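Colleague: starting from these lines, generate the structure:
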Amino acid sequence: MAINKLKVMLSFMREINDGNMPSAADYGITNREFWEIIDACQDEGLIKGARFSRGGQGNPILMAFLDGVTLTVKGLEYLDEHSAAMRAYKGLKELRDWLPF
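Modeller: Model (predicted):
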């Protein structure tokens, strides 16, 4: 099944905002898929503090260090702009029901 990366991104940001640190297993995806979503969030300026280890510039992420990840003001605004989608989100316990298209 294809994952909805935007929903994972929104959920990840919401969980960070709520003081939780979700994992790839929470979403039923691989670490690499999860880390790429987090990397995209940081590239867009929605979060800060994520660090990545790669096998050289431009190579896939080998490891992610997510301690200290926080939302930026832009990330908070993004969550607010997508509040309609977040109304249906109940948190990690019911995540699998929320993720499918």
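
Colleague: hey, let's count contacts and neighbours off CA atoms from now on
Modeller: Noted.

Colleague: just the helices in this protein please.
Modeller: 5-17, 24-27, 31-43, 73-81, 83-87, 95-98 (DSSP state H).

Colleague: in CSV, list those helices along with mean neighbour count and distance to Arg51.
Modeller: Converted to CSV, these look like this (neighbours: other CA atoms under 10 Å; distance: least, CA to CA, whole Å):
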stretch, mean neighbour count, distance to Arg51
helix 5-17, 19, 15
helix 24-27, 14, 16
helix 31-43, 18, 9
helix 73-81, 15, 17
helix 83-87, 12, 27
helix 95-98, 14, 25
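
Colleague: here is a second sequence; please produce its structure as well for comparison:
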Amino acid sequence: MAKDDYFKIIYVILQELYGCKKQGCKVDLRAISPQRFQVPEGYLLDILADLLEERYIKGFEIIGTKTGRAVCGLEDITITMKGIEYLQDNSKMKQVYNLLKEVKDWVPGL
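Modeller: The predicted model follows:
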């Protein structure tokens, strides 16, 4: 599965937000940045917009501008209960998790 795969990025974002929620802290925005996933900003923005629309995440807005879209309040991003349920129940996410777990077992030091 490619590192820029839509579902892999969703999984990582939701996992990151869920971990922060359990620890009671705000997410480090570098952990969910285009640079981390090595994708264009617009692609990541599409993913965040989809997650927001499906109500898997909350705490920020995406607004239209004359030149495209802008994100407001991303520092307050958090996962919702629906997002946690999706993370736990979605079979595609479980497949990604199992794949990542296997890779971790194959590569020492990860």
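
Colleague: in a markdown table: the helices of the first structure, plus distance to Arg54 of the first structure.
Modeller: Compiled in a markdown table, those are given as follows (distance: least, CA to CA, whole Å):
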| stretch | distance to Arg54 of the first structure |
| --- | --- |
| helix 5-17 | 21 |
| helix 24-27 | 18 |
| helix 31-43 | 11 |
| helix 73-81 | 25 |
| helix 83-87 | 32 |
| helix 95-98 | 29 |
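
Colleague: among the ones you listed, which comes closest to Ile61 of the first structure?
Modeller: Ranking those by proximity to Ile61 of the first structure (CA to CA) places helix 31-43 first, at 6.8 Å.

Colleague: what's the average distance of the closest one to the second structure?
Modeller: Helix 31-43 of the first structure, aligned to the second structure and superposed, deviates on average by 0.8 Å (mean CA distance after the TM-score superposition for the first structure).

Colleague: output the residue interval of the second structure matched by that helix.
Modeller: Under TM-score structural alignment, helix 31-43 of the first structure corresponds to residues 41-53 of the second structure.

Colleague: need the residues that contact the matching stretch.
Modeller: Tyr6, Ile10, Ser33, Pro34, Ile57, Lys58, Ile62 (CA atoms under 8 Å, 6 or more residues apart in numbering).

Colleague: likewise for stretch 86-94 of the second structure?
Modeller: Contacts of stretch 86-94 of the second structure (CA under 8 Å, 6+ apart): Phe7, Lys8, Tyr11, Leu14, Gln15, Tyr56.

Colleague: can you redo the residues you listed as CSV with distance to Leu74 of the second structure?
Modeller: Shown next, in CSV, are the contacts of stretch 86-94 of the second structure (distance: CA to CA, whole Å):
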residue, distance to Leu74 of the second structure
Phe7, 21
Lys8, 20
Tyr11, 18
Leu14, 14
Gln15, 17
Tyr56, 14
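
Colleague: from the residues you listed, which two are the most distant?
Modeller: For the contacts of stretch 86-94 of the second structure, and using CA to CA, no pair is farther apart than Lys8 and Tyr56, which are 15.2 Å apart.
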